[in-house]
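# My questions are about this predicted structure, shown below with the sequence.
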Amino acid sequence: MSNLAAPMPAAAVTMVADADTEAFIRTVSRFAQERLAPVAEAIDRSDDIGEELFAEMAGLGLFANAFRYDSDQPHGGAERLYFLLRVFEELARVSPTVAKAVMDQNLGQIGMLREYAPEALRDSYLQQIAAGDKYAAFAMSEPQTGSNIARFSTVATPVDGGFRINGHKDWITGAAHRLVHFVVAKPAADSRQIGLFLVDRTLLGPQGGTVEIDDRKQKLGLRGLGEYHVHYNDVFVPHERVVLDFDRGSLRRVMRHYNAKRLGQAAICIGLSKSALRTAFDYTSQRHPAGSPPHLTMRTTLAPLVSEVKAAESITTWAARELAAGDDTGAPSAMAKYVAGELAIRVTNAAAQMCGANGLSDKLPLARLMRDARMLTMAGGASEVLRGTVAHNLERLLA
């Protein structure tokens, strides 16, 4: 991984888990503006976040963050979710890519580790991830089937002492850089049950099988994370690294945390939308005198978009409250991601159009934000899938 800039002073790289929420958010905002902003375009161009930036984020306490976590509440509680969504939004104002990298080390697979893994496994890996020693990938989607679990073919076969995993996964975020893979597998290809298995690539050993990672995707946006094809070839997972054993309820348990990631992506969309609106407002205000026709046009164009972003914030907050209260339909999270994602495309397009040719150049961040917004309508559930989830729950939602 490349070194994109000098690290922050040691005094700024401190653990802040015991600080209050607002102090932590201010720390994140300062990091985003002072450290991340100067390298955001370089991350996009090189398609590489960089080891040193990852190390600094770990030092700030941004990974496997335990702040406000309540183990007695789903997902750590509503306040926990609100806090994390604010963190992601602050980072996304500068780099949606980095915001998603941080999200991946707090929600989804990390939530599953917290809630479902045996205590010894949970504590060991949370500590390693928080320290930046290892990062976690979520290996669910497969070639030709996407996230349609009914058609998955990755199988975990029971053997003496554990399981052997064989199968292919595709579009696995960070698979090459992240040493810990949470792999979704079935007992047989035609089974309706799934399990969740922790594959630590550093612990395979000579008889542990192989994890082959190839076909890095050349993507439109969210560059720097790396998306890969992964082949698990006779990979041994001992019983003590089984996060969820085969059960018909395991899919619902996995999706509960997958829905938390959809909320995180909604927050990222909101953050990048706010950044695009601010960029367009500042740029156009500098070009045109206050009160001039172009200046008035800018204001009337931005006004409804700002209103819609505020509405997207409200629905995301509502969805977080629903999820923390135990929602397992996925509809609130789907609604939040759908609304925020589709809005981000319209906002970034309008902002770039308002800024003329510079809006589509490297003079402003809008072209990058446009590409990132487009990727976010696919990542974590395409808009069409999200609409389907909402449609499936219309009777309850219309009550």
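Looks like it arrived, so ask away.
# hey, let's count contacts and neighbours off CA atoms from now on
Fine.
# okay but residue 102 is in contact with residue 88, surely?
Yes: assessed by Cα atoms under 8 Å, residue 102 is found in contact with residue 88 at 7.3 Å.
# Which single helix of the protein contains the most residues?
Assignment by DSSP state H gives helix 250-287 as the longest helix of the chain.
# Which stretches in this structure count as helices?
Secondary structure of the chain (DSSP H): helices located at 21-31, 40-46, 51-59, 78-92, 96-104, 109-116, 119-131, 250-287, 293-324, 331-354, 366-376, 383-392, 394-397.
# Relative to residue 200, which of those helices is closest?
Within the helices of the chain, the stretch nearest residue 200 is helix 119-131; the backing value is 9.9 Å (Cα to Cα).
# quick one on the thing from earlier: which elements pack onto the longest helix of the chain?
Helix 250-287 sits against helix 78-92, helix 96-104, helix 109-116, strand 194-200, helix 293-324, helix 331-354, helix 366-376, with contacts defined as 3 or more Cα pairs under 8 Å, 6 or more residues apart in numbering; DSSP states H and E.
# And the contacts of the third one?
So the one you mean is helix 109-116. Applying Cα atoms under 8 Å, 6 or more residues apart in numbering, the contact partners of helix 109-116 are 64, 75, 104, 122, 126, 136-138, 182, 243-244, 254, 257-258.
# another one to put next to it:
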Amino acid sequence: MTSGSGSPSVDDGAVHTVREIAQQPRLWREVDRLVAASRESLDAFLHPLTARGDLRVVLTGAGTSAFAGQVLQSALARRLGLRVDAVSTTDLVADPRGCLAEDVPTLLVSFARSGDSPESVAATDLADQVLSEVHHLVITCNAAGDLARKHTERPASRVLLMPAESNDRGFAMTSSFTCMALAALLVLGGGAHDGIAERLARAAESIMADGGGADAIAGLVDRAPERIVYLGSGALKGLAQESALKVLELTGGAVVAGSESSLGFRHGPKAVLNERTAVVVYLSNDPYTRRYDQDIVAELRGNLPAGSVVTVTAVSGAEPAACGADTWTVPGLDGVEDVVLALAAVVYAQLIALRTSLARGIRPDEPFPSGEVNRVVRGVVLHPLT
């Protein structure tokens, strides 16, 4: 983000959040170098596992960290040719025998900003308890966290630390989310994503520049929507979930936000719409999937006031759903997998949440000053599995 007149003021309790959104392109380049430097040891740990046809890969985390798994799941399944499931730690801890019902060799990939949430370590412990054979890949932003310290010296574990600055000090996860997801994609996706970090960084820099995406975002926020809905298909459904969570977090729940798939929205969730609702639809780069996204865009634009429905797309051209002032472009990513598109497009969502928070006089770095919701979850009682 630049310091132009359209940029949020860091004097409004947003110093950490503003910095952590803006630092993402630089940190993505650092993640790319970090993974490259660790490639030999990572491959030595992972290749014997991923070569096994009976391996199950489970992507786990809580909240935003769980949505990282949702974004990655289908792309990694295709790349690895293995069963890959996204299972939140909150589900795994509450129902370990259900989530891990099949006693098959498992690679548990844990995403954690701090690694200090009660469920983070508990999920790995329960996997060890329930399964006969489990290996752990821990991707975290905090070297001093409980999760990193527990798994650093274990032979069946590998800890991949993100750049220290990605351990966001703001309330909501921003750079931690994108750094961890990018790292997993580079580590588990193989050479298919060589060079993608630089393309992502350039796309995000363009979005954050004044005159890029900043003006369009300001226009949406100026409409003062009381509800914001995000829609997307496949990997972009995971992005939609993360986008809605950012609004809820940074506005302290003052703005209602929800998410669904483009097809699933008609099956009940559409009831949330009113004339004060803004809808953001992420258009898939896959031509087949994009047709369903375009259908819901056309339907919603016929039902809601002009300017209420925005599309976010990397596809240039004359497609009806990707034209006009209500289309926001992710530059330079036409043709990439949706999992890659999601990592740049989330910057739009982060900026919408930030600006919506500031517009309502809320401090994004601390949207819950009375402590009813915490940066690191508290109050969880862990019960023994007998």
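In hand now; what should we look at? Predicted model, so just to flag it, every value in this text is computed and none were measured.
# Now the TM-score, please.
After superposition, the two chains reach a TM-score (TM-score structural alignment, normalised by the length of structure 2) of 0.29; 175 aligned residues with a Cα RMSD of 6.5 Å.
# Between residue 102 and residue 88 of structure 1, tell me which one has more neighbours.
When residue 102 of structure 1 and residue 88 are compared for neighbours, residue 88 comes out ahead with 29 against 23, by other Cα atoms under 10 Å.
# Against residue 344 of structure 1, how distant is the nearest residue to that one once chain neighbours are set aside?
Excluding the flanking residues, the one nearest residue 88 of structure 1 by Cα to Cα, 6 or more residues apart in numbering is residue 99, at 5.1 Å. Remark: distance between residue 99 of structure 1 and residue 344 of structure 1 (Cα to Cα, to the nearest Å) = 15 Å.
# Pick out whichever of those two has more residues nearby.
A count of neighbours by other Cα under 10 Å puts residue 344 above the other of residue 99 of structure 1 and residue 344, at 31 against 26.
# Touching, that one and residue 270? I think so.
Yes: the pair residue 344 of structure 1 / residue 270 is scored as a contact, 7.0 Å apart, by Cα under 8 Å.
# For the residue lying closest to residue 317 of structure 1 once chain neighbours are set aside, grab the count of nearby residues.
Leaving out its chain neighbours, the residue that sits closest to residue 317 of structure 1 by Cα to Cα, 6+ apart is residue 82, at 7.0 Å. Using other Cα under 10 Å as the criterion, residue 82 of structure 1 is surrounded by 17 other residues.
# my guess is residue 82 of structure 1 contacts residue 322, does it?
No: here residue 82 of structure 1 does not reach residue 322: they are 11.8 Å apart, not a contact under Cα under 8 Å.
# got the angle for the longest helix of structure 1 vs helix 96-104?
On the basis of axes from the mean of the first three to the mean of the last three Cα atoms, to 10 degrees, helix 250-287 of structure 1 is oriented at 150 degrees to helix 96-104.
# what comes up buried for helix 250-287 of structure 1?
Buried positions in helix 250-287 of structure 1, judged by neighbour count with 16 or more other Cα atoms under 10 Å: 250-251, 254-281, 283-285.
# now it against helix 383-392, angle please.
Orientation check (the same axes, to 10 degrees): helix 250-287 of structure 1 against helix 383-392 gives 120 degrees.
# and the angle from helix 250-287 of structure 1 to helix 293-324?
Helix 250-287 of structure 1 and helix 293-324 are oriented at 160 degrees to each other (the same axes, to 10 degrees).
# Kindly calculate the angle that helix 250-287 of structure 1 makes with helix 109-116.
For helix 250-287 of structure 1 against helix 109-116, the angle by the same axes, to 10 degrees is 140 degrees.
# Next, the angle helix 366-376 makes with helix 250-287 of structure 1.
Going by the same axes, to 10 degrees, helix 250-287 of structure 1 makes 160 degrees with helix 366-376.
# Could you find the closest non-adjacent residue to residue 150 of structure 2?
residue 121 (7.9 Å).
# Helix or strand for the closest residue to residue 196 of structure 2 other than its chain neighbours, just tell me which one.
Excluding the flanking residues, the one nearest residue 196 of structure 2 by Cα to Cα, 6+ apart is residue 340, at 7.8 Å. Per DSSP states H and E: residue 340 of structure 2 is located in helix 338-359.
# No further questions, thank you.
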